[in-house]
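Enquirer: Give me a 3D structure for the following:
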Amino acid sequence: MLMDTHVHLNAEQYDEDITEVIQRALDANVQKMIVVGFDRPTITRAMELVEEYEFLYAAIGWHPVDAIDCTDEDLQWIETLATHPKVVAIGETGLDYHWDKSPKDVQKEIFRKQIALAKRVKLPIVIHNRDATEDCISILDEENAKEVGGVMHSFSGSVETAEFCINKLNFIISLGGPVTFKNAKTPKKVAEEIPLKYIMLETDAPYLTPHPYRGKRNEPSYIPLIAEQIAALKGITVEEVAKITTENAHRLFYKIK
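Expert: The predicted model follows:
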């Protein structure tokens, strides 16, 4: 069994064919998926989907790009929803210095508030980090995020950064489509050197589509392509990658049945 631990089935890109997309995932042995909501509309849609499909779960949080729009009422709403049996994580949250919609100080404040929220509801945290590794890791450390742990979503950092996240922060590493890109040396090195017990699989669909479909809409049925690449890099079977990464996901997202 495979699990897609980070997918945006709540995105408008799937409005026309969500049923077919989900069926293709199931046919590819992707039997469980975590739908990530990161603002009011996407969280609302994620909750609708997990009510409709037994094998879908939700992670809910506020994206750093939109941190400037996040209110205390929004965070209270997320905290209330977090008691739902199919909400398995807080996030995606974190820092994004690539886009300039939300000032860095606002991003940091909302990030810290969501770490505190995750600790109150005792759920792991899904981290979005873009061009902000040093600040992101510092805040996780300062706020004692290791208490609940979490995942570095769509990890693009170095082996050394991955090891720090694992050993000091109690986080694990999630790899997606970029590990299949021919010129993506860093994700491949991480896949080779980080022990499999600290790795999970994700698509981040509809984004970051793996080779050979790069440039087209991504979907969770492509998880096997990511598993195959990691298996090849590690010199092990796809079955072993599927088994261990799924076990890792169940251990972190403990509410998944």
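Enquirer: Please make it C-alpha for all contacts and neighbour counts, starting now.
Expert: Noted.
Enquirer: the helices in the stretch 101-250 of the chain, which residues?
Expert: For the stretch 101-250 of the chain, applying DSSP state H, counting those that start in this stretch gives helices covering 104-121, 133-142, 159-169, 185-193, 223-234, 238-252.
Enquirer: Tell me which of those sits nearest to Gly149.
Expert: For the helices of the stretch 101-250 of the chain, proximity to Gly149 was assessed by Cα to Cα; helix 159-169 is nearest, at 6.7 Å.
Enquirer: which helices and strands does that closest one pack with?
Expert: Counting by 3 or more Cα pairs under 8 Å, 6 or more residues apart in numbering; DSSP states H and E, the packing neighbours recorded for helix 159-169 are helix 133-142, strand 171-175, helix 185-193.
Enquirer: Recalculate using a threshold of 10 Å.
Expert: helix 133-142, strand 150-152, strand 171-175, helix 185-193 (3 or more Cα pairs under 10 Å, 6 or more residues apart in numbering; DSSP states H and E).
Enquirer: Now the second one, please; I'll put the structures next to each other:
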Amino acid sequence: MLVDHHCHLDFPEFAPELDQVVARAREAGVGTMVTISTRIRQFDKVLAVAERFNNVYCSVGTHPHNAHEELDIPLEKLIDLTRHPKVVAVGEAGLDYYYKHSTPDAQAEGFRRHIAAARETGLPLEIHTRDADDDTIAILEDEHAKGAFPAVLHCFTGGRELAMRALELGLYVSFSGVITFKKNDALREIARDVPLDRLLVETDAPFLAPDPFRGKRNEPSYVVRTAAALATVKGISNEELARATTDNFFRLYNKAKRLPTASCGPVAA
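Expert: The predicted structure follows:
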């Protein structure tokens, strides 16, 4: 079985056929999914999806695009929301200098607040970082000096230094369908050098569908394609890659529970 630890099942792209999307994932061998929060004020929508399916968990947090909108939400509120049994992660939060929907200062403040929540709760932080390697490294190292915290660099597309420095701090690194794109040899070389026990796989659905679905709506069942590409990069079998990344997930997201295949699906009425 595989795990898609980062998707957005509450997004409108999935609304017409959410049951079918989750069923296709299960049929493809994806046993667990985590649907990721992008706004704390819309957390109820994310939680509703997680509560609808036995094998779907969720996070709570504010995406860096929306950081400026939720700086008034105190750390205590964020921590309080993590206590729900379906919440297994914090975020996604971090730095995104590509779109600059929020100022760097607002993003940094939100990032540090989410790190504090991860440190306090022991739940992993889903880190979004794009075109912000140097500042991400600086914040991670500064915050790590205050106390360790669990985290994963989700949908990694950064440079080698960011990946290696994050690994030194005990973080995990996750790859999405971007790893399958033909011109991403440099990214595949980084993935090759990430230790197998620190590797995760995801879709970031509905975004970033892997080849041959590139440009179409992504969904959790397609994580199988990304996992196969990673297995090739690592020079191991698909089964070994699936086993390792699934074990890594349950080690990092230790609030999530492994379910027998028969229990994966909609919650019984």
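Enquirer: related to what we said a few turns ago, next, format the helices and strands packed on helix 159-169 of structure 1 as CSV and append distance to Ala89 of structure 1 and mean neighbour count.
Expert: As requested, these are exported to CSV (distance: least, Cα to Cα, whole Å; neighbours: other Cα atoms under 10 Å):
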stretch, distance to Ala89 of structure 1, mean neighbour count
helix 133-142, 15, 16
strand 150-152, 8, 27
strand 171-175, 13, 26
helix 185-193, 24, 19
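Enquirer: would CSV of those with distance to Arg45 of structure 1 be doable?
Expert: Converted to CSV, those look like this (distance: least, Cα to Cα, whole Å):
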stretch, distance to Arg45 of structure 1
helix 133-142, 28
strand 150-152, 22
strand 171-175, 23
helix 185-193, 31
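Enquirer: right, so of these, which gets closest to Glu109 of structure 1?
Expert: Taking Cα to Cα as the criterion, helix 133-142 is the member of those that comes nearest to Glu109 of structure 1, at 9.9 Å.
Enquirer: Could you tell me how far the closest one lies from the centre of the chain?
Expert: Between the centre of helix 133-142 of structure 1 and the centre of its host chain there is 18 Å, according to Cα atoms, centre = their mean, to the nearest Å.
Enquirer: same deal with stretch 208-217 of structure 1?
Expert: 18 Å.
Enquirer: Only the buried residues of it, if you could.
Expert: 208-211 (16 or more other Cα atoms under 10 Å).
Enquirer: just the residues you listed now: which is nearest Lys197 of structure 1?
Expert: Taking Cα to Cα as the measure, Lys197 of structure 1 lies nearest Pro210 of those, at 22.3 Å.
Enquirer: Apart from its chain neighbours, what residue comes closest to Tyr97 of structure 1?
Expert: The shortest distance from Tyr97 of structure 1 to any residue that is not its chain neighbour, by Cα to Cα, 6 or more residues apart in numbering, is 5.4 Å, and that residue is Asp131.
Enquirer: my guess is that neighbour contacts Gly94, does it?
Expert: No - in this structure, Asp131 of structure 1 sits apart from Gly94 without contact. The criterion is Cα atoms under 10 Å, and the distance is 11.0 Å.
Enquirer: From Val190 of structure 1, how far out is the residue nearest to Tyr97 of structure 1?
Expert: Using Cα to Cα, to the nearest Å, Asp131 of structure 1 is found at 18 Å from Val190 of structure 1.
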